[in-house]
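In: just the structure for this:
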Amino acid sequence: MRAAKGPYATGGHMNKQLIVLVTGTAVVPPEARNLITDRGFALREVTDDHVGAEDLHAALDGVSGYLIGGYEEPEPTHFERAVTLEAVAFVGTDFRSYVPGWHTAYDLGIAFANTPGENAASVAEFTVLLALALARPFTAAIVRTPHSPADPISTASPPEGRELGGRTLGVVGAGRIGARVATIAQGLGMSVLYTSPRRNQALEAATGIAYTDLDGLLSRSDVISLHRPGPTADEPPILGRRELAICKDGALLVNTGHHDLIDPVALAWAVEHRSLRAAVDGLGPGDAWAALTALGPERFLSVPQMGFLTRDAGLRAGLRAARAVCDVLSGTGSPDVTNPDFRERRAAVRHGGGE
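Out: All right, here's what the predicted structure looks like:
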């Protein structure tokens, strides 16, 4: 962790130097970090993508702003103990699935911003990449450099693949990312179905994709792509044993949403008994996910969470997050704040009305 000295902030904090914490190594680009110091704030950096709980407590001590740019998952106690913290920005969209303490931040009157849509193109393109990797399973056929001249180079024939053109894609969740995936798939010659909590008739009119319920989508789709936020603590996965049993034999399943959208035990059953192949951007914890990984990448392909990780998306999202935090700390507010009543809530907490 290193701190960089900066000028003094203005706008409600005259003559008080305010610190903004930025975590992670890749998601928040230098341009966003420069914006923070150019706006008159000191920059504190934790160049660790997986900062631990206690180190995060230490890093948050005395800071006024916080950009969540690593893979840490701040708990309620992180916000409770960060008594000077006024503004947080999640460099992404689905903070409710990845920040367990978000509700506590709301309760304490901490402004909480996110950056919806900024990584949609990157995640959509990565989704199609994973679908193609399942349809054309080439990973085992990659020629690797031998450790020594005596090591043989595999000459095994690559497995047979399938074309995506002429097949049906089912999109679960037709928001910014799902809609982009649908249009890319149409460019490949696929028919597209979608299901969503709210029907998007404007999207249907613009693209010609068809709405159906979840069961209808699962039973008719050759490729299924998940684009829903992660379930809350009391919600079951979207896809369990019953839902996966509805899928076509040999269907391809891509999940670039949250890993908890799928029951891993049920997924292992579907891979074994329904010849389903799946790809996930990121991996859940525990033995069930480890067992899936052991099936091999041509049946279950998992990668470290990286769909959002492009230079383009990082620049858009990082600058937007940095701007939101700086705007709140400067007293002007930001349209990206998801709890616009944060000032009233903070005042109530400070006057003993937070219970």
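In: contacts, neighbours, all on C-alpha from now
Out: Will do.
In: any idea which element Leu203 lies in?
Out: If you go by DSSP states H and E, Leu203 is part of helix 201-207.
In: what does that helix contact?
Out: For helix 201-207, the surrounding residues in contact (CA atoms under 8 Å, 6 or more residues apart in numbering) are Ala179, Thr183, Ile209, Ala210, Tyr211.
In: before we go on, could you also do this sequence so I can check it against the first one:
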Amino acid sequence: MRITQVAVTPPMLADYPESFAPLRERGIAVRINDGQYPMDAQSLARFVGTAEAAIIGLDEISAILFEMCPALRVVARNGVGMDNVDLAAASARGILVTTPLGANSTSVAELAIGLTITLARHVIPTHNRVQRGEWRRTQGMQLSGKTLGIVGLGRIGKKVAVRAQAFGMRVIANDIAPDAMFAAQHNIEMTGFGRVLEESDVVSLHVPLTDLTVHLIDRAALARMKPGALLINTARGPVIDSAALAEAITTGQLAGAALDVHTVEGRIDAVLAGLENVITTTHLGAYTRESLIATTEMAVDSILQILDGAAPIGLMNPACWPPRA
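Out: Modelled structure (predicted):
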């Protein structure tokens, strides 16, 4: 396979030119987007243009891109999660799609723990009151001795579990493909989804967005949660039914929620706006210097591996390997 150009859509990656040095050393031109991000389908296709490879972040990777960019042979995600990728359309055209498995797990896990502490101790509303000149303390919840329920004990969920145990939390978890060895080694009880909801003081979501997980946390699931529990979502916004969550918060069924992801990327759901005990952040999970460098370097490595004739690590459509001539 011949690659002469790589188009890079996340503008912030311009801060890490050293990550692209291996490509440039091979004479490959690297173009980094300095405008809108994420881009709509038409803008993305215009930016990618005649590039044979693209490193893409949050942009929607659809059939439109493949149709408008016939030279494109490789799409390297610089983040995990494939919900923004039409993998079937890519595979139909023989386009290789890679993802940097595990490269951002630590950063996301740290944010999940940070949000848990922030929510449990009412840090943000207390800060806001102090800024208004009010000096009033709010009784919080100690994490030690409490139960953390993890939905999705994958790469990120495992790191959350270990960090929560360092605080003295009991950890239970649910996963469709449980890693029994890891669970046994770390004293994590694998159990049913319903029991995780019913027994946990804090529920932390770490599942991919699929047809099975859209509104996994719906009105019925929220009703099963322990009264006064906390809900943390650093996975994908549509995993939670926002209207049902707003109702559970306002009625007091839940004591609070912390959301790093939202139904639509770039804006908070209107039903959650203004709720004091709902923390919202701007999809910061993987947004650390360390994570950005790691995911970018893995994306670059995958392109180099393909150039060298090796199946890349993190190839999401292995049936397309080896690539078409």
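In: what does the TM-score come to for these two?
Out: For this chain pair, the superposition-based TM-score is 0.92 by TM-score structural alignment, normalised by the length of the second structure; 321 aligned residues with a CA RMSD of 2.3 Å.
In: quick check: the helix holding Leu203 of the first structure aligns to which part of the second structure?
Out: Residues 180-186 of the second structure are matched to helix 201-207 of the first structure when aligned by TM-score structural alignment.
In: next one: stretch 158-173 of the first structure
Out: Against the second structure, stretch 158-173 of the first structure falls on residues 137-152 (TM-score structural alignment).
In: give me the aligned partner of Thr98 of the second structure over in the first structure.
Out: Aligned by TM-score structural alignment, Thr98 of the second structure pairs with Ala113 of the first structure.
In: can you check Leu292 of the second structure too?
Out: Matched by TM-score structural alignment, Leu292 of the second structure corresponds to Gly314 in the first structure.
In: not counting sequence-adjacent ones, nearest residue to its match?
Out: In space, not counting the residues next to it along the chain, Gly314 of the first structure is nearest to Val27; the distance is 5.2 Å by CA to CA, 6 or more residues apart in numbering.
In: what's the distance between that neighbour and Val337 of the first structure?
Out: 19 Å (CA to CA, to the nearest Å).
In: if you count what's nearby, which of those two comes out ahead?
Out: A side-by-side neighbour count of Val27 of the first structure and Val337, using other CA atoms under 10 Å, places Val27 first with 25 against 22.
In: what segments of the stretch 151-300 of the first structure are strands?
Out: 168-172, 191-195, 210-211, 223-226, 252-255, 277-281, 300-303 (DSSP state E, counting those that start in this stretch).
In: tell me what the second one is packed against?
Out: In this case it means strand 191-195 of the first structure. strand 168-172, helix 176-187, strand 210-211, helix 214-220 (3 or more CA pairs under 8 Å, 6 or more residues apart in numbering; DSSP states H and E).
In: that one vs the second structure, mean deviation?
Out: Following the fit onto the second structure, the mean deviation recorded for strand 191-195 of the first structure is 0.4 Å by mean CA distance after the TM-score superposition for the first structure.
In: and that strand with helix 176-187, angle?
Out: Relative orientation of strand 191-195 of the first structure and helix 176-187, computed by axes from the mean of the first three to the mean of the last three CA atoms, to 10 degrees: 160 degrees.
In: and the angle for strand 191-195 of the first structure with strand 168-172?
Out: Using the same axes, to 10 degrees: strand 191-195 of the first structure against strand 168-172 is 20 degrees.
In: Arg81 of the first structure -> the second structure?
Out: By TM-score structural alignment, Arg81 of the first structure lines up with Met68.
In: run a quick neighbour tally on that match.
Out: Residues near Met68 of the second structure, counting by other CA under 10 Å: 17.
In: how many neighbours does the nearest residue to it once chain neighbours are set aside have?
Out: Spatial nearest neighbour of Met68 of the second structure, chain neighbours left out: Ala45 (6.0 Å); criterion: CA to CA, 6+ apart. Counted by other CA under 10 Å, the residues lying close to Ala45 of the second structure total 19.
In: hang on, Ala45 of the second structure packs against Ile64?
Out: Yes - assessed by CA atoms under 8 Å, Ala45 of the second structure is found in contact with Ile64 at 7.4 Å.
In: find the residue closest to Leu239 of the first structure in space, skipping its chain neighbours.
Out: Leu239 of the first structure sits nearest to Ile262 (CA to CA, 6+ apart), 4.8 Å away.
In: need the contact list for the one you found.
Out: Pro237, Ile238, Leu239, Gly240.
In: return the subset of these lying in helices.
Out: If you go by DSSP state H, the contacts of Ile262 of the first structure have nothing in helices.
In: so which of the residues you listed hold up in the second structure?
Out: Compared against the second structure with both residues aligned by TM-score structural alignment, their matches' CA atoms under 8 Å, the contacts of Ile262 of the first structure retain Pro237, Ile238, Leu239, Gly240.
In: the second one maps to what in the second structure?
Out: Using TM-score structural alignment to pair residues, one finds that Ile238 of the first structure aligns to Leu216 in the second structure.
In: how many residues are close by that match?
Out: Leu216 of the second structure, neighbours per other CA under 10 Å, totals 19.
In: identify the residues contacting the residue nearest the centre of the second structure.
Out: Nearest to the mean C-alpha position of the second structure, counting by CA atoms, centre = their mean, stands Ala235 at 4.8 Å. By CA under 8 Å, 6+ apart, the residues touching Ala235 of the second structure are Leu205, His206, Val207, Pro208, Leu209, Asp260, Val261.
In: state the distance from Gly228 of the second structure to Val202 of the second structure.
Out: 9 Å.
In: neighbour count: these two, which is higher?
Out: Ranked by neighbour count (other CA under 10 Å), Gly228 of the second structure and Val202 place Val202 first, with 28 against 15.
In: can you give me the first-to-last residue distance of stretch 223-242 of the second structure?
Out: Start-to-end, stretch 223-242 of the second structure (CA to CA) is 14 Å.
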